[in-house]
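Engineer: Please work out how this folds:
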Amino acid sequence: MMLISLNCKENRNTMNSEKLSIAYMICTSCQKILRKQKEVRAPQPVTTGPTAFIPEKEIVQNNPVDGNTNLLILEEYSTTRHSDNTTRIMGLHPQYLESFLRTQYYILRMDGPLPFEYRHYLAIMAAARHQCSHLVNTHVNEFLQVGGEVEWLNGLEYVPQKLKNINEVNKILAHRPWLITKEHIKNLLKTGENSWSLAELVHAMVLLAHYHALTSFVFGSGINPKIDQDGAPAVSNFCLCNASNENNMEEVTLMYNSPGTSDSVSELEVLMERMKKLQEENEEEASQEEMATRFEKEKKESLLVITGAYEEELIPTSYMSRYVDDPSFGYKDFARRGDDHLPTFRAQDYCWEDHGFSLVNRLYSDIGQLLDEKFHVVRNLTYYTMATHEDVDTTMLRRAIWNYVHCMFGIRYDDYDYGEINQLLERSLKVYIKTVTCYPEKTTKCIYDSYWHQFKHSEKIHVNLLLMEARMQAELLYALRAITQYMT
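Structural biologist: Next comes the predicted model:
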């Protein structure tokens, strides 16, 4: 898969706008530089496998998909018709992979309210919010294969007004979903000939949330771009013509350096002991007032989890920026100072099981069932192991990760003791969760390597699956609640 790099002088001076819109060529000078690795340090990962974070041999050894056990599922439900890098990594957990592929295939390929070209363009718009060239490239190809208008690939200003209208919701849903209101829904449904139907809107919301969340998995797992037939990695949003000096190249390659492992050999034992202690303490339930206080404390403490994302703002490349409006709009802490007026989303007032599931299933047939199955699979996925320990009940740990994501998005469960989060999620893990969930494009190998040094890579990928699905459900809850408020 290859892309135009709009920053290359060669491209700017010789290509007309029609050729630029095709978006399939890469600057020839960049190709030459990439292939002369002995002369120039190209910005490539140190691994040639599906991820820059995990040695390929460990993926092959532990991956049932690589062992052909799930090829029938891949052939039937993979939208790319083969095992791409993302599905190979998800294949470390084949039970989840099957549920994921069924859902993705349904929203992209099966009968539904939206035209097929709209589906892929919405995927492009969603992935571009986080500058995920891997997904943008994939769906540019898919968009053209289903007969999409080439002109649309010039950017948002070239798409139908109907698609332009949903861009504001895409932006808010990707970064601050708690800001979506019934007024946003009303504006989309009451715009004359460019109006969305309720069914179309639900389909669009599912697509947008799906691809926002998938960018978290792609970046959180260090998914590598595909390698072209000549052995050069596909380049999307970085052009070597922009690297004017050696220092720039050093900054690019640094993100792939391993930060070294922890000297602590008791990390696992400490976590095991805390889980055991919490299980014993759970026999004595705290009052509702105390539970509410612990939630507010955890919500405010999430402000103190500072990630590298705060240090600088990434500017979208010229190619990516065509699909992004208001690029400076990003995640801001739900509980940030001065915003005390933002109400907590109380799960007992609107939850997936009692409200979201039935609404989405009624307006977009069968998708509710598929989503519900996917949420259920990932939340209950366990091998009863934790690093080197066997026969371990990891329910408490999985729930803490899921609820921490929802806490950052202002969602509270009255029956959950948020004091468990601080006991089970150490600071480096919290930084990783916040980065992958809220600023996925800024995830680095250093952040990935910084937590759970004694755990298996497959267990860390399981964390990424939880983050992806928790984020998707959080976005859907806000979107579906706004639709419900509009309808009532």
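Engineer: can we go C-alpha only for contacts and neighbour counts from here?
Structural biologist: Noted.
Engineer: Next up, the contacts around the residue nearest to A309 when sequence neighbours are not counted.
Structural biologist: Excluding its sequence neighbours, the residue lying closest to A309 (CA to CA, 6 or more residues apart in numbering) is K442, at 6.1 Å. Going by CA atoms under 8 Å, 6 or more residues apart in numbering, K442 touches 219, 308-309, 435-436.
Engineer: Which of these has the largest number of neighbours?
Structural biologist: The member of those surrounded by the most neighbours (other CA atoms under 10 Å) is V436, with 28 neighbours in all.
Engineer: Please report how far that residue lies from T307.
Structural biologist: If you measure V436 against T307 using CA to CA, to the nearest Å, the figure is 10 Å.
Engineer: Repeat that for T253.
Structural biologist: Counting by CA to CA, the gap from T253 to T307 is 20 Å.
Engineer: T80 should be in a helix, yeah?
Structural biologist: No: assignment of T80 by DSSP: H, G, I helix; E, B strand; the rest coil gives coil, placing it outside any helix.
Engineer: Let me know how buried it is, in neighbour terms.
Structural biologist: The number of residues packed near T80 is 14, by other CA under 10 Å.
Engineer: How about D391?
Structural biologist: Residues near D391, counting by other CA under 10 Å: 9.
Engineer: Quick check: closest non-adjacent residue to it.
Structural biologist: Nearest residue to D391, sequence neighbours excluded (CA to CA, 6+ apart): Y384, at 5.0 Å.
Engineer: The one you found is in contact with D393, isn't it?
Structural biologist: Yes: applying CA atoms under 8 Å, one finds Y384 in contact with D393, separated by 5.8 Å.
Engineer: Looking at these two, which is more packed in?
Structural biologist: Set side by side, Y384 and D393 show more neighbours around D393, with 15 against 12, by other CA under 10 Å.
Engineer: hang on, isn't the more buried one packed against Y383?
Structural biologist: No: using CA under 8 Å, D393 is not in contact with Y383, being 9.0 Å away.
Engineer: Please identify every residue contacting each of these two.
Structural biologist: With CA under 8 Å, 6+ apart applied, the contact sets of D393 and Y383 do not overlap.
Engineer: what's the overlap in contacts for V436 and T307?
Structural biologist: Joint contacts of V436 and T307 (CA under 8 Å, 6+ apart) do not exist.
Engineer: G91: neighbouring residues, count only.
Structural biologist: Counted with other CA under 10 Å, the neighbours of G91 add up to 23.
Engineer: right, and it touches L97 too?
Structural biologist: Yes: counting by CA under 8 Å, G91 touches L97, with 5.9 Å between them.
Engineer: Okay, E246 and K9: tell me how far apart.
Structural biologist: 20 Å.
Engineer: Could you name the helices and strands sitting against the longest helix seen in the chain?
Structural biologist: Counting residues, the longest helix found in the chain (DSSP state H) is helix 457-487. Applying 3 or more CA pairs under 8 Å, 6 or more residues apart in numbering; DSSP states H and E, one finds that helix 457-487 contacts helix 167-175, helix 182-189, helix 198-220, helix 357-363, helix 367-380, helix 395-408, helix 427-438.
Engineer: For the comparison step, fold the sequence that follows:
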Amino acid sequence: MSNLVSYFLPQEHIKTLTGETRFPNASEQEVYERVTEEIMNTIGRVPHHERIMGHFPLYLEKHYEVIKKLFCSDLSISYLWRYYIAYMAAATHRCEYLMRLEEHFSRTIEGDWFEETEEIPQKLMSLGKANVKLAHRPWEFSEKDVKDLLIQWNSNELVLALTELCQFHCLSGFVFGVGVAPEPDLPLVNHKEPPSPIIKTTKSKTNIAAILKGHTEHSETDDYISDSSEDLHGYEEDIYFSRIAGDSLCYINYPMDCISRPFNASEFRFADQAYFILEKMVPEFSESIWNRIRTAIAMTYDYVGQDSGIETGPLRRAIWNYVQRVYGLQYDDYNYTDINRFLKINTKKYIKKIACFPETVTKQDWVNIEIDLTYDEMIHLNLIICEARFEAQLVYMLHAVQRALDLG
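Structural biologist: Predicted coordinates:
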């Protein structure tokens, strides 16, 4: 069995679980050892995606707090159903790696699984339409969708289920974005590994450190929306994965010229209105979600590539706001010309693929990103992308919940 952890990251770069000092900072070392040991003791392994997250121990800690509360706490939805909801969500992006893991955990930890489609309760399958909408067009998720689901679900368990769907849509993005390889004992059945391409770097890398320092001239005249990433698209429907997801829906670009928007993003932010609803409906782990999102965007070692002492906040905010703008969320207090300043075309393409249709990401995309980043910085980039998408999905979902339940 192969011990390969990632198709994109060199195996020698992956931090080992035991036997060596892995971090220059003693506190990070302690967090890494404590959290990976807890994961190992709980589920019998540290899955490949969490080993890669472990390059940022503080993020891994916050991530595992969310996962632990989702799957190790007494909640209003049964354990079996929670595993299947994660399974459904991963299917929207054909993320068989996560699907195999969730099925494995349900069988080994809970001793149960749905062997046939006919065994799946209608209440659980009713999530299918919401699942694909939130995954591919969250701006179309509406008050009516929530009200239709409330016929079978109570409000608290519904918000829990929808939040879990969003969680595993975004986690699928991380898996594909860093090229996570299958677990040795859980080979993929319905996914063919693409042949190794001849990787060619098509464009030179941007000296992002110099831009952050303000040492290079740049143009702010381009409209960042009008870039070639707009013609990207996902795969056509796959019957196997659509059946598991519960419905089918193809991604489309957010209609930028749309006059009628569901709401003004500056007036319904996650940090304010949306989080209030999340805290009210799923108090068990709303704070953990908040902490993880904030950790992803705030993490920095103040260096880019080989350059130290760099304030990377503007770059992190450009990535975050580009992802959310792709999902139709635009804020009055952000200067969107900064996106063109920091993110060139191939960088935007890579980011958009991870955020919108991660199943299409290739190693060529990874290599051709136009920012000169270290392997760890590429991991951080992926964490930012996935948390920005997670927040965007939550905002759309919670706005629809607010309207349906008249919580405004």
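Engineer: against structure 2, where does stretch 10-21 of structure 1 fall?
Structural biologist: The counterpart of stretch 10-21 of structure 1 in structure 2, using TM-score structural alignment, is absent.
Engineer: what about that stretch, how long is it end to end?
Structural biologist: End-to-end span of stretch 10-21 of structure 1 (CA to CA): 16 Å.
Engineer: Which positions in that stretch come out as buried?
Structural biologist: For stretch 10-21 of structure 1, a neighbour-count test (16 or more other CA atoms under 10 Å) marks 11, 20-21 as buried.
Engineer: Now, those residues that are in helices?
Structural biologist: Those of the buried residues of stretch 10-21 of structure 1 mapping onto helices are 11, 20-21, per DSSP H.
Engineer: I'd like those as JSON lines, with distance to L268 of structure 1 appended.
Structural biologist: Below are these laid out as JSON lines (distance: CA to CA, whole Å):
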{"residue": "N11", "distance to L268 of structure 1": "52"}
{"residue": "L20", "distance to L268 of structure 1": "52"}
{"residue": "S21", "distance to L268 of structure 1": "52"}
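Engineer: need the contact list for H212 of structure 1.
Structural biologist: With CA under 8 Å, 6+ apart, H212 of structure 1 has these contacts: 126-127, 129-130, 174, 472.
Engineer: Let's see that with 10 Å instead.
Structural biologist: 123, 125-130, 132, 170, 173-175, 206, 437-438, 440, 468, 471-472, 475 (CA atoms under 10 Å, 6 or more residues apart in numbering).
Engineer: Also L476 of structure 1?
Structural biologist: Neighbours of L476 of structure 1 in contact, by CA under 10 Å, 6+ apart: 173, 177, 202, 205-206, 208-210, 352, 356-357, 360, 470, 482.
Engineer: Please apply the same query to E284 of structure 2.
Structural biologist: 66, 69-70, 73-75, 160, 278.
Engineer: Please settle this for me: is E30 of structure 2 part of a helix?
Structural biologist: Yes: assessed by three-state DSSP, E30 of structure 2 belongs to a helix.
Engineer: Counting neighbours, what do you get for it?
Structural biologist: For E30 of structure 2, using other CA under 10 Å, the count is 12.
Engineer: One more: T293 of structure 1?
Structural biologist: Neighbour count of T293 of structure 1, defined by other CA under 10 Å: 15.
Engineer: Equivalent analysis for G368 of structure 1, please.
Structural biologist: Around G368 of structure 1 there are 21 other residues, counting by other CA under 10 Å.
Engineer: that older thread, now, among the contacts of E284 of structure 2, which is nearest to L171 of structure 2?
Structural biologist: Among these, V66 lies closest to L171 of structure 2 (CA to CA), at 12.1 Å.
Engineer: Excluding chain neighbours, what is closest to the residue most central in space within structure 2?
Structural biologist: Compute the mean C-alpha point of structure 2, and by CA atoms, centre = their mean the closest residue is C170, 2.4 Å away. In space, not counting the residues next to it along the chain, C170 of structure 2 is nearest to C386; the distance is 5.2 Å by CA to CA, 6+ apart.
Engineer: Give the aligned equivalent of that neighbour in structure 1.
Structural biologist: Aligning on TM-score structural alignment places C386 of structure 2 opposite M468 in structure 1.
Engineer: quick revisit: adding distance to R107 of structure 2 and neighbour count, write the contacts of E284 of structure 2 out as JSON lines.
Structural biologist: Converted to JSON lines, those look like this (distance: CA to CA, whole Å; neighbours: other CA atoms under 10 Å):
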{"residue": "V66", "distance to R107 of structure 2": "21", "neighbour count": "23"}
{"residue": "K69", "distance to R107 of structure 2": "19", "neighbour count": "15"}
{"residue": "L70", "distance to R107 of structure 2": "17", "neighbour count": "20"}
{"residue": "S73", "distance to R107 of structure 2": "17", "neighbour count": "13"}
{"residue": "D74", "distance to R107 of structure 2": "18", "neighbour count": "11"}
{"residue": "L75", "distance to R107 of structure 2": "19", "neighbour count": "16"}
{"residue": "L160", "distance to R107 of structure 2": "22", "neighbour count": "22"}
{"residue": "L278", "distance to R107 of structure 2": "30", "neighbour count": "27"}
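Engineer: I'd like those residues as CSV, with distance to D372 of structure 2 and secondary structure appended.
Structural biologist: CSV is the format used below for the contacts of E284 of structure 2 (distance: CA to CA, whole Å; DSSP: H, G, I helix; E, B strand; the rest coil):
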residue, distance to D372 of structure 2, secondary structure
V66, 32, helix
K69, 37, helix
L70, 36, helix
S73, 42, coil
D74, 45, coil
L75, 44, coil
L160, 39, helix
L278, 37, helix
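Engineer: could those go into TSV alongside distance to L373 of structure 2?
Structural biologist: TSV is the format used below for the contacts of E284 of structure 2 (distance: CA to CA, whole Å):
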residue	distance to L373 of structure 2
V66	28
K69	33
L70	33
S73	38
D74	41
L75	41
L160	36
L278	35
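Engineer: Between those, which sits nearest V31 of structure 2?
Structural biologist: For the contacts of E284 of structure 2, the nearest to V31 of structure 2 is V66 (16.0 Å; CA to CA).
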